[in-house]
Structures are given as C-alpha cells and as structure tokens.
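A.B. asks: sequence and predicted structure below; questions after.
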Amino acid sequence: MIDTRRLRTLRAVADHGTVTAAAAALHLTPSAVSQQLGALEHEVGQRLFTRDGRGVRLTAVGKIMLKHANEVLAQLERAEAEVAAYSTGAAGEVVVASFATAIGVVLAPAIAALRVRLPELTIRVLDAEGDHSLTMLLDHTADLAIAVEYRGAPDAADQRLFRLALYAEPFDLVLPRDHPLATAPPLALDALAGETWIGPYPGNPVHDVIAFACEQQGFTPSFAHSSDDFRAVVALVGAGAGVALVPRLAMRDLDRSGVAVRQAPGPERRVFAALRRGTEEHPLLRPVVDELRRTAHALG
C-alpha cells in the first residue's frame, strides 16, 4: 500500500526541483524528504528521480507516479470537501494568496460582501506576486490563489489545479510628459523598440507579458530599471528614466502628473483564481469563488 504522505512528497519535489526546497515547503528536513522518497521508490520498485545538476528530475516511472499522485490527492481533497459540506457548512477560515492589484479590485470587495452574507466565514489574505500565489496554493500555505497568466503558468489541463478566469485588463503605455510620442497618432509597440524600459523584475508575470508582447513586434525591450511596485515604475517614468507598460487597473490610483498615459496596443493581463483540484466544491471555498466571480464581472 502506497502512503499518501509520500505522494505529497513526490509532488513537492517535482514542483520545486530540489529536495531542499521541497523540504522547506513541506516543513520537513531534507533528510526526512529523502527518506520519504526512498521509501516510495522501495514501494514502487523503481527509481523515481535522477540527479540534474544541483536539483533532481523525474524519471519516466516518476512521471507516471506523479500523474497518479495528482489524481489520488485530488480525490482526497474531494473527499475532505464532501465531509466538510456534510458536517460544518460555511463556517471557518479560508486563506487567499493574491497579488496587490487583485486584492484591491476583486478580493477586498468580495470580502466586504461575504462579511455581510456569511459572517462566520473568515478570510485571511496573503500578498503574493502572481506566480508565487500558485506555489503557496500547491504547498498548502493558501487555500485559494489569484494569479496572472504567463508563459510557463500551469494551464487549464493541469491535474493539480481547478482554474476560473476572473478578468482581463489592457495595459497602458506610460511615457514622460515631454516624450515625442506622448501626443503622436496611435502607435504600435515597435515604435518603442529603441527606448529604455522600466518594469517588474524577471520572474514577475507582468514582466513576462510585456516581454512577450514586444517579442511579437520583433524586438526585446531593454529594461534598465526594475521594480515590482507600479508606483515606483510610474515615478521613474515621470523622472524621464524610460517608458513602461502598466496594467490599467494598477494605474487607477497612481500619480499621473508627470507622465503621459496612452492606450497600449495588444497585451493584456489575464487574471484567474485557482484551487487545488478536488476542493472546488468545498463549502468554505465555493462562496468565496462565487463572490470573486461576481466582483470580477462587475469590473466589466
């Protein structure tokens, strides 16, 4: 009989790529994780991982086991959700990991509505960048994640996740007020190919969206200044340090006095909610998901 705790360890190592990182996510020692993997390999009778530089990668048998581990763990989540629905109803705590803009535009309004409708439901919020929230979800640090689409993000077919699209927002082009293109006719992104760019750090999903949009126009943006805080990005543009693309909802409350803001052609920030597969009908999570959908719909 395969121990499900070892299946969770298998998935954590596959997700994080190293025993040390998986151990930190599981709140175990690296030695304990190695022992769990060794025991699972003994149960299966096959090697599941092989060394890959400083990390590890799945063998062919490991990939087969991971597929079944995802199915088994999702079924266990489903069983726990049904038991919770029978025994408790919508009373308890839900931990939501989300990036800052989505906290302001969809999560906070949803919490306000739920406090009136379901006062016994407590929501705890963790501020996390659009990619980190998914890691927190899969590591069981959060029950629900609000994340941003980016290259390499888990797609709708990922067996670990249940996903729900929330909203898509365009980007605004932010230029110094005296920039020659600040008042030009409608322009394409390739007109900015030679500019100095300001934006989030590599690894931030917004950085990826911007880079991909520019690559589709035939150039790679030259990022000279990096900040994950859009207030800082807009302030640097106002100081003449470069140009930027900023998601429109993130621009709502920012100081625009030193910049010109223009509609940017093409890119969008696509935002979705994610749950661990099997928890989508949990009585604590279902009302949160439904309220997030209503709040996002109200954005238009």
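C.D. replies: Structure received.
A.B. asks: contacts, neighbours, all on C-alpha from now
C.D. replies: Noted.
A.B. asks: in stretch 4-24, what counts as buried?
C.D. replies: By 16 or more other Cα atoms under 10 Å, the buried positions in stretch 4-24 come out as 6-14, 16-23.
A.B. asks: here comes the other one, which I'd like you to weigh against the first:
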Amino acid sequence: MIDVQRLRVLRAVAEYGSFSRAAAALHLTPSAVSQHMAVLERSLGAEVVARSTRGVTLTEAGQIMVGAAESVAAELEHAKQQVEQLSSGRTQLTVGTFGTGGRHLLPGALARFTAAHPDALLHVRQGEPEITLPLVRQGAVDLALAYHFDGPLPLGPGPNSGLRWTALLEDPLHVVLPEGHRLADRASLDIAELAPEPWVLGCLKTEAYLRRYAERAGFAPEVRGSTTDYFFACSLVAAGMGISLIPSIALVPPVPGVRAVPVEAPAPTRYVGVATIGRHGDRPHITAFLQALREQAARHAPPAKPPA
C-alpha cells in the first residue's frame, strides 16, 4: 500500500524542484525526503524522480503519481469538508474566479444558487487561473471560473492535468480606441492596420497575446503602458495614451470616451470555463453551481467550443 505521507512529499518535490527546498517546506531534513522517495520507488518498482546536480525532475511514473497525489489530496479535503458540514448542518462551497469573470458571471450565478440553496455557506477566492487551478487540484477550491486564450486548454500535461473543463462562453477581444480616433467608426479592424499605433494593455497575458498576433501581421507593437486592470487601461485609452485589446466582458459597463471595434477573423478570443476535479455526481452542490454558471453565461454568449 502506498503511504499518503510519501505522496505528500512527492508533491512537494515536484513543486519545489529539489529535495532541500521540499524538505524546508515540509519541515523535514533533505535526508528524510530522500528516504521517502526511495521507499516510494521501491514500492512502485519504478523511479519517480530523476536526480541531477541542478535538482530533480519527475519521471513519467512520477508525473502519474503526482496526479494521483493531487486527486487523493482533493478527495481528503472534500471528505474533511463533508465532516465539517455534518457538524454545521450547512453545505459549504468555495469558488475560485478571475477578476472580470467574477465581476460579470459570478454575481448572477451566486444569486441563482443561493435562491435554490439558502442554507449554503459560500466562499469566493479571486486569482488568475495559474493560481486557482492548482487550488482545485488540492481540494482548497471546489471549482474555479477560469480562462485561456487560443490554443490548448489549461489542463494538459503538467500541474493542471486531471482537471475537468466545462466550457461556458467565448469572449472575443476588441480593439479599444479613443472615440475621436480615425478608425473608431469602423465596423471591424484587421490587426495589421494597427501597426503604427501605440498600445496600452490591461494584463500581461494580453500583451503576450498581442505580440503573437502582431508578429503574424508583420509588426512589433509599441507598448506605452501596461496595467493589471482592463478598466484602467480603457481610461488611459480615453486619455489618448494609445489603443488597447480588451475582452468583451471587460467592456461592460462602457468607459466614456472610447470605442470598441471587433477584430476581423481570425479574431483573438478568450475562452471562459469552469475547472473541477474528479467526479462531482456525489457533490450535488457543485453540479448545481455549474448549472447556475451555465445559465448566467448563456445571457452573454452561446456556449463556447474549445479550439481544436
């Protein structure tokens, strides 16, 4: 039988990339961590870590076991929550969310859920997907409202594998210009037309995304401002600092002094969905909240189709 403590140690080794850093995080000695790994490898009959002078990396077997360790941790956390609910008599649900998703999708879903489950105890944790998705795997969050841009879902090989993704909506990005801009009255814009324009961006991910699309169009964007808030970025656009690339749901309510113009196909798009872990048929409160999110998302756009 595999010891749960050794799985916990393996998770730490995978997270920190070395025995010494994992030992410090777990308040163990590096020798104790090494012994845990050696015993785990003997019980499996396979190496779980590859050791080198630069640290340790997971083998294929190690990646499989880390995925199993995350699932075990999530199930234990869920069991703990169930026991706590027995004593409190109340269903508890913790929801992770990113900022604009929380602002536009979560309130309506929360209202629907609490109307049907008035005794439920809800908690909300805000964070970008790279923060909230691991929390789902660890069982610290029951589900996470998250997003990804064009490309693979954020659940492939790596720290988010094993999660279940439920697509909610497609969130196309728009070019935001000052309302007096020469292109502000256009029905749509090709990214290539914007080559001479300075840019103000609302998040680091959008900047990387813009640079990729701009490279395809044959130019390097001049970025004059970078923020972590789409609304602030729109305000800077209104002040004449540049133009921006903003997801649709972040354009409500509109900021005075700017115009949002759709991008011509292939339009850059953000895909919004919900990440859960394992089966949730035995967790009716998660199923109910997912349905509330679907209903709220349907008010914004048709259900999303993840890219091939």
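C.D. replies: The structure has been received and is ready for your questions. Being a predicted model, the structure only gives us computed values, none of them experimental.
A.B. asks: any idea what the TM-score is?
C.D. replies: Remark: TM-score between the superposed chains equals 0.79 [TM-score structural alignment, normalised by the length of the first structure]; 291 aligned residues with a Cα RMSD of 3.6 Å.
A.B. asks: ok, back up a step: take the buried residues of stretch 4-24 of the first structure and keep only those in strands.
C.D. replies: Judged by DSSP state E, strands contain none of the buried residues of stretch 4-24 of the first structure.
A.B. asks: now F272 of the first structure. Nearest residue, chain neighbours left out?
C.D. replies: Sequence neighbours aside, A165 is the residue nearest to F272 of the first structure in space, at 4.3 Å (criterion: Cα to Cα, 6 or more residues apart in numbering).
A.B. asks: and after the longest helix seen in the first structure, which helix or strand comes next?
C.D. replies: Taking DSSP state H as the criterion, the first structure has its longest helix at helix 60-87. Scanning forward in sequence from helix 60-87 of the first structure by DSSP states H and E, the next helix or strand is strand 92-98.
A.B. asks: quick one on the thing from earlier: aligned counterpart of the residue nearest to F272 of the first structure in the second structure, please.
C.D. replies: Under the alignment (TM-score structural alignment), A165 of the first structure maps onto A167 of the second structure.
A.B. asks: mind checking the SS state of its match?
C.D. replies: strand (DSSP: H, G, I helix; E, B strand; the rest coil).
A.B. asks: pull the contacting residues for H104 of the second structure.
C.D. replies: I249 (Cα atoms under 8 Å, 6 or more residues apart in numbering).
A.B. asks: from L251 of the second structure, how far out is it?
C.D. replies: Distance from H104 of the second structure to L251 of the second structure, counting by Cα to Cα, to the nearest Å: 10 Å.
A.B. asks: do a quick rundown of the strands in the second structure.
C.D. replies: Using DSSP E, the strands of the second structure run over 49-52, 55-58, 92-97, 121-126, 143-149, 163-178, 198-201, 222-226, 244-247, 258-262, 269-277.
A.B. asks: with mean neighbour count and distance to A115 of the second structure added, can I get those strands in CSV?
C.D. replies: As requested, the strands of the second structure are exported to CSV (neighbours: other Cα atoms under 10 Å; distance: least, Cα to Cα, whole Å):
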stretch, mean neighbour count, distance to A115 of the second structure
strand 49-52, 14, 49
strand 55-58, 18, 46
strand 92-97, 22, 15
strand 121-126, 14, 12
strand 143-149, 25, 19
strand 163-178, 22, 21
strand 198-201, 24, 38
strand 222-226, 16, 40
strand 244-247, 26, 30
strand 258-262, 22, 35
strand 269-277, 23, 21
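A.B. asks: export those strands to JSON lines and append columns for distance to A292 of the second structure.
C.D. replies: Converted to JSON lines, the strands of the second structure look like this (distance: least, Cα to Cα, whole Å):
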{"stretch": "strand 49-52", "distance to A292 of the second structure": "42"}
{"stretch": "strand 55-58", "distance to A292 of the second structure": "39"}
{"stretch": "strand 92-97", "distance to A292 of the second structure": "13"}
{"stretch": "strand 121-126", "distance to A292 of the second structure": "14"}
{"stretch": "strand 143-149", "distance to A292 of the second structure": "12"}
{"stretch": "strand 163-178", "distance to A292 of the second structure": "11"}
{"stretch": "strand 198-201", "distance to A292 of the second structure": "31"}
{"stretch": "strand 222-226", "distance to A292 of the second structure": "34"}
{"stretch": "strand 244-247", "distance to A292 of the second structure": "22"}
{"stretch": "strand 258-262", "distance to A292 of the second structure": "29"}
{"stretch": "strand 269-277", "distance to A292 of the second structure": "12"}
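A.B. asks: sweet, I'm off.
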